[in-house]
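Participant: What follows is a protein structure lacking sequence information:
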């Protein structure tokens, strides 16, 4: 680590992938840009498990603005102490197994803005760090807090690859599309009276994992067309 910066080598290419958190544009009234780094949230304070310990209870406690949390991070985490960034919080079961297996946790998931405060312990692959919670946006409230906008044709971004699947749960619709685990995109939509709201969209490959939270109005026709396309492909 140099200049209070914490980063890790990519397991695939053995390089550090730069990420400029301060350059991310933010208009909190319209949308939020962040990363889906799979931060492992804990309920520990300063006394945390050894970095070699794999068996510890991940947290399902919603972050609270102004509180401090100890979290475990690994590649592609790349921030300097004092940096702020948005990321996705998921309770423990859906963090490990996904919303498709634990859709009841969607309503207890949130976009969280945190400030990287200090390092507790680290090795070459991961680190325990302390963060301060700066803002929390529950996914179930995103369509209330964020202004609605339109982006015609955006659903085409979520059936680009050879493997796609869709599941629904109450008012939620989730789609995931990937190519051999190397690259992919996904989306979480909320059903409204006469349309859908695209709440989350994610794009990832082996070195980057971007996530965007908004309130994009999508017509039922556009969503139904996507569902038909995925079903037809999966039935081939």
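Facilitator: Ah, there it is. Nothing here was measured: the structure is a model prediction, and the numbers come from that model.
Participant: switch to C-alpha atoms for all contacts and neighbour counts from now on
Facilitator: Will do.
Participant: so residue 148 touches residue 142, yeah?
Facilitator: No. Counting by C-alpha atoms under 8 Å, residue 148 does not reach residue 142; the two are 9.8 Å apart.
Participant: then this one, side by side with the first:
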């Protein structure tokens, strides 16, 4: 769970879902339970449900993307207003409540909360001119959603694997603050402050507009 290119490495938000339960939890197979819309706070102990590919040991710190309930279910492209309320959270497992081979209810302690909107202040700028956008070009023709100063860029292969990036426009430059890659046995996120090549991103935007793969969200 380390990267030489990014400052944080963790799990996507759908690998770990937050609840308002404490020690009494629904069945692992019960899908009709209410997701929490209370953001995790530092030093809290919360109950979460995790599933494969989550694989951490008790007491071992890990990072996970957290988004409010609406965008957790439907994505930032449906609820872009929740981007600035999203964070990457460091946790550790306090106790396993119940588990099976693929999923579990856990009690976790919140060690640290870092808001994505503040990543440009948290992390030093890294040069993104080499290697950071290669996976997008492998899949070709990324879809781009624009919301205020934010771009959400995604590309994939028939729903089996793909990549996405959350980019903030600032002073005419493009900073990728979160990158994600997912597949059959991974669902990872990477956090940092990567200054992307302006000509490349604007070329993607122009091509996406021509191909009807660019949407401006309100």
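Facilitator: Yep, it's here. Predicted model, so just to flag it, every value in this text is computed and none were measured.
Participant: before we move on, the earlier item: show me the common contact partners of residue 148 and residue 142 of structure 1, please.
Facilitator: Residues touching both residue 148 of structure 1 and residue 142 (C-alpha atoms under 8 Å, 6 or more residues apart in numbering) are 214-215.
Participant: Neighbour count for those two, which is higher?
Facilitator: Higher neighbour count among residue 148 of structure 1 and residue 142: residue 142, with 23 against 17, using other C-alpha atoms under 10 Å.
Participant: The more buried one corresponds to which position in structure 2?
Facilitator: Under the alignment (TM-score structural alignment), residue 142 of structure 1 pairs with residue 119 in structure 2.
Participant: Validate this expectation: its match resides in a helix.
Facilitator: Yes. Under DSSP: H, G, I helix; E, B strand; the rest coil, residue 119 of structure 2 sits within a helix.
Participant: In space, what's closest to residue 196 of structure 1 - neighbours in sequence excluded?
Facilitator: residue 218 (5.1 Å; C-alpha to C-alpha, 6 or more residues apart in numbering).
Participant: Can you give me every residue that contacts the one you found?
Facilitator: Counting by C-alpha under 8 Å, 6+ apart, the residues that residue 218 of structure 1 touches are 150-152, 195-198.
Participant: The same query, at a cut-off of 10 Å, please.
Facilitator: 149-155, 189-192, 194-198 (C-alpha atoms under 10 Å, 6 or more residues apart in numbering).
Participant: State the distance from residue 181 of structure 2 to residue 84 of structure 2.
Facilitator: In this structure, residue 181 of structure 2 and residue 84 of structure 2 are 21 Å apart, going by C-alpha to C-alpha, to the nearest Å.
Participant: biggest helix in structure 2, by residue count?
Facilitator: helix 198-210 (DSSP state H).
Participant: Flag every buried residue along the next helix or strand after that one.
Facilitator: Downstream of helix 198-210 of structure 2, the next assigned helix or strand under DSSP states H and E is strand 214-216. Within strand 214-216 of structure 2, the residues scored as buried using 16 or more other C-alpha atoms under 10 Å are 214-215.
Participant: Can you name every helix or strand that strand 214-216 of structure 2 contacts?
Facilitator: Strand 214-216 of structure 2 is packed against strand 143-147, strand 150-157, helix 198-210, with contacts defined by 3 or more C-alpha pairs under 10 Å, 6 or more residues apart in numbering; DSSP states H and E.
Participant: Tell me which of the ones you listed sits nearest to residue 10 of structure 2.
Facilitator: strand 150-157 (18.4 Å; C-alpha to C-alpha).
Participant: ok so residue 43 of structure 2 is a helix residue?
Facilitator: No. Applying three-state DSSP, one finds residue 43 of structure 2 to be coil, outside a helix.
Participant: distance of residue 66 of structure 2 from residue 127 of structure 2?
Facilitator: 26 Å.
Participant: These two: which is more packed in?
Facilitator: Taking neighbours as other C-alpha under 10 Å, residue 66 of structure 2 and residue 127 compare with residue 66 leading, 26 against 15.
Participant: Aligned to the residue nearest to residue 196 of structure 1, what sits in structure 2?
Facilitator: Mapped onto structure 2 by TM-score structural alignment, residue 218 of structure 1 lines up with residue 196.
Participant: try residue 208 of structure 1
Facilitator: Checking TM-score structural alignment: residue 208 of structure 1 goes with residue 186.
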